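A.B. asks: coords please:
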Amino acid sequence: MHTLTYGDIKAATDRIAGRIRPVALAPVDPSAIRTAHRDPLDDRPEQPCEVWLALEFMQHTGSFKARGAQNFIQAHRDADTLPDAGVTIASGGNAGLACAWAAQQQGVRATVFLPTTAPAVKVAKLRGYGAEVRLVGAEYAEALAACEEFATATGALASHAYDHPLIAAGAGTLLEEIHQQIPDLDTVVVAVGGGGLFAGVATAAQHHGIRTIAVEPENCRALNAALEAGHPVDVPVDSIAADSLGARRTSTMALTAARQDRVHSALVADSEIVRARQALWDHRKVAVEHGAATALAALTAPDRHRTDRELLTSSAAPTRSYRPGGGEKVCVVLCGANTDPADLRQQEELR
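C.D. replies: Purely as a prediction, here's the structure:
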């Protein structure tokens, strides 16, 4: 199994330069995020934390996945290993969109397998990028099996939604861009599905001495369950964010990254994900998918049971929120916006 390295991410950064949109950062109002509880005997002036939003939902195809897809196809083009049958991928939506877009950019055929539960907006966009779309099964695992059969039968190059070093390295280029803009960043907060974005970001963050908070829905926690078990395990997939974070099992690559120092696991309730997503709309008119709001929910959810000291001393035992310290510089990745904003507007109208 390939262990992702910082060298992989630097190579990806060079490979996709000029082919993707650089990430924009936006500051959060200082009073919007609560800091950790202070020692009552600490008489120093209280410092607010500094929180930034990484607006990666403005990336090509509406999510960070464009980075990995571009890296994957460009690396194979450089190595002259792109077959006539093109590329194929199984995806809950965002990875398929990115693969189809990158293939179109490179003049390569793309065949995308999705579960029948994939949002209609994503299916329509896929076809708009010229991909052949095949809907198979109710869950990602079934679409993946069909994709693997297709690759074997046709010779198409199989990509993956998250479990491939080129995909994860491409995703890790996001942290490189964030670090260039905030060289003294302390913490990056990122949502986790299968673990491609997390593995890339955490590997780059480790190199720069940055803490990574890996956030998952309570009932969609493939990475956290793998940390508890000591190896990847199948988990139930039951979350409002399952369309983008609904991997049944995390990758070994992601688990390896999660075992590094400065990496911590957090779980958030669906209700907090909904609340964070609505807040982004209410205060900034930003419509992100539930998976993107999952990262922000770790900073806005109320404290529940675990303390910050417990968080910092155990990566496997999850916290229910993350409270930055005074003066801490934090960047929250808003990773995708392929969503129907109608429910956000309806909620606004009800108020």
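
A.B. asks: alpha carbons only for contacts and neighbour counts from here, please
C.D. replies: OK.

A.B. asks: buried sites along the host helix or strand of Ile73?
C.D. replies: According to DSSP states H and E, Ile73 maps onto helix 65-78. By neighbour count on 16 or more other Cα atoms under 10 Å, the buried set for helix 65-78 is 65-75.

A.B. asks: just stretch 288-308 next, same as before
C.D. replies: 288-301, 303, 307-308.

A.B. asks: just the ones of those residues in helices?
C.D. replies: 290-300, 308 (DSSP state H).

A.B. asks: can I get those residues in CSV with distance to Thr88?
C.D. replies: Compiled in CSV, those are given as follows (distance: Cα to Cα, whole Å):
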residue, distance to Thr88
His290, 26
Gly291, 24
Ala292, 25
Ala293, 29
Thr294, 28
Ala295, 29
Leu296, 32
Ala297, 33
Ala298, 34
Leu299, 37
Thr300, 38
Asp308, 43
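
A.B. asks: which of the residues you listed sits closest to Glu50?
C.D. replies: Nearest to Glu50 out of those is Leu299 (Cα to Cα; 12.1 Å).

A.B. asks: would you mind measuring from that closest one to Leu197?
C.D. replies: 19 Å (Cα to Cα, to the nearest Å).

A.B. asks: if we can go back for a sec, who does the helix holding Ile73 touch, helix- and strand-wise?
C.D. replies: With contacts taken as 3 or more Cα pairs under 8 Å, 6 or more residues apart in numbering; DSSP states H and E, helix 65-78 sits against helix 6-16, helix 94-106, helix 165-181.

A.B. asks: Proceed likewise with the subsequent sequence, for comparison:
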Amino acid sequence: MSTILPTPTDVGRAAERIAGYSRRTPVLRAHVDGLPVVLKLENLQLTGAFKLRGALNALNAGERTDHVVTASGGNHGLAVATAGALLRLPATVYVPESVPPAKARRIEATGATLIRHGATYAEAAAEAMAAASAAGARYVPAYDDPLVIAGQGTCGAEAVADAPDVDTLVVAVGGGGLAAGTVLGAGERDVVAVEPENCRALHDALAAGRPVDSVVDSVASSALGATRIGAMPFEILRSSGVRSVLVTDAEILAARDRLWEEFRLAVEPAGAVPFAAWLAGRVPGDLPCLVICGANADWVPA
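C.D. replies: A predicted model of the protein is given here:
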């Protein structure tokens, strides 16, 4: 993995590489409880989550490979599998045994090979990296990679281009790729990182001054369940002064339900995390943009 941190220029290059493959998802302006807010509807992305952006950028840059391997809690795996299908590259995706059925089903539907291994993302990733090395295949990290981070940054860049009056961007955090990319694509706007109380890799890393192992126990852990924040995202986030805001599982589920009731948006718990923080009054700014990052769950609104 390169140790050179990506830049806003890299986000612009990523936008060119993924054009024609990813969707430019819309922004929705609304008033909730009398306050204005903007939603970036990345739940409408081709794979149902923002992760396709980073996967496409990683696979479209540099030398062509014959086979790609990755590990994921679900959304990144689906992104790499879909990007592989779009670019006609065979893909193998390792997931924890706890992977939600909706995500496993969609990964297999792309034609990728799905392998369940271990109880956590970290265990699946260790096995995937070993398998990729043994097979001479390319391993695509979920978040600790400059091309992946730059690709995720195109989401924030689109949001501020389509809603230039927003003053804050709010994103959920797992391994940190989206948050770090958003810092690069936000055009000097404030970025707020939101995490579940018991799935708080960035929060714990900021307290320790370095990435450390963190507990993974949340309704949003299938998407945000990184045991440790990525080293590269952490460096970008720490140097930019991004702070971590915590929300409870109850707040996440209430926000998910309200996204359905208010907007008829059916999202997975991770997709509701920024909205949960905003509803709780923990987001600064006069006009924040909340990135609704994913919708890959078997949840059906009552």
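
A.B. asks: mind listing the strands for the stretch 101-250 of structure 2?
C.D. replies: 113-116, 138-139, 168-172, 190-196, 243-247 (DSSP state E, counting those that start in this stretch).

A.B. asks: tabulate these (a markdown table), appending mean neighbour count.
C.D. replies: Output for the strands of the stretch 101-250 of structure 2, formatted as a markdown table (neighbours: other Cα atoms under 10 Å):
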| stretch | mean neighbour count |
| --- | --- |
| strand 113-116 | 16 |
| strand 138-139 | 20 |
| strand 168-172 | 28 |
| strand 190-196 | 27 |
| strand 243-247 | 21 |
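
A.B. asks: got those strands as JSON lines, with distance to Glu97 of structure 2 columns?
C.D. replies: Listed next are those as JSON lines, based on distance: least, Cα to Cα, whole Å:
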{"stretch": "strand 113-116", "distance to Glu97 of structure 2": "5"}
{"stretch": "strand 138-139", "distance to Glu97 of structure 2": "20"}
{"stretch": "strand 168-172", "distance to Glu97 of structure 2": "23"}
{"stretch": "strand 190-196", "distance to Glu97 of structure 2": "21"}
{"stretch": "strand 243-247", "distance to Glu97 of structure 2": "26"}
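
A.B. asks: quick one: closest of the helices and strands packed on helix 65-78 of structure 1 to Val28 of structure 1.
C.D. replies: Nearest to Val28 of structure 1, of those and by Cα to Cα, is helix 165-181 at 15.3 Å.

A.B. asks: show me what counts as buried in that closest one.
C.D. replies: Neighbour-count burial for helix 165-181 of structure 1 [16+ other Cα under 10 Å]: 165-179.

A.B. asks: and that helix, what does it pack onto?
C.D. replies: Secondary elements touching helix 165-181 of structure 1 (3+ Cα pairs under 8 Å, 6+ apart): helix 6-16, helix 65-78, helix 196-207.

A.B. asks: what range in structure 2 does the shortest one sit on?
C.D. replies: Just to be clear, that refers to helix 6-16 of structure 1. Using TM-score structural alignment, the residues of structure 2 aligned to helix 6-16 of structure 1 are 8-18.

A.B. asks: how distant is the matching stretch from the center of its chain?
C.D. replies: For stretch 8-18 of structure 2, the separation from the chain centroid amounts to 17 Å (computed by Cα atoms, centre = their mean, to the nearest Å).

A.B. asks: next, the mean deviation of it compared to structure 1.
C.D. replies: Compared with structure 1 after fitting, stretch 8-18 of structure 2 has a mean deviation of 1.2 Å; criterion: mean Cα distance after the TM-score superposition for structure 1.

A.B. asks: what does that stretch rub up against?
C.D. replies: 53, 56-57, 60-61, 147, 150-151, 153-154, 157, 181, 184-185 (Cα atoms under 8 Å, 6 or more residues apart in numbering).

A.B. asks: over to stretch 107-119 of structure 2?
C.D. replies: Contacts for stretch 107-119 of structure 2 (Cα under 8 Å, 6+ apart): 74, 77-78, 81-82, 85, 90-98, 104, 123-124, 127.

A.B. asks: let's see that with 10 Å instead.
C.D. replies: Contacts with stretch 107-119 of structure 2, where a contact means Cα atoms under 10 Å, 6 or more residues apart in numbering, come from 47, 68-69, 71, 74-86, 89-99, 101, 103-106, 123-128.

A.B. asks: end to end, how far does it reach?
C.D. replies: 19 Å.

A.B. asks: give the aligned range of it in structure 1.
C.D. replies: Mapped onto structure 1 using TM-score structural alignment, stretch 107-119 of structure 2 covers residues 126-138.

A.B. asks: the equivalent of Val173 of structure 2 over in structure 1: neighbour count?
C.D. replies: Mapped onto structure 1 by TM-score structural alignment, Val173 of structure 2 lines up with Val192. For Val192 of structure 1, the number of neighbouring residues by other Cα atoms under 10 Å comes to 32.
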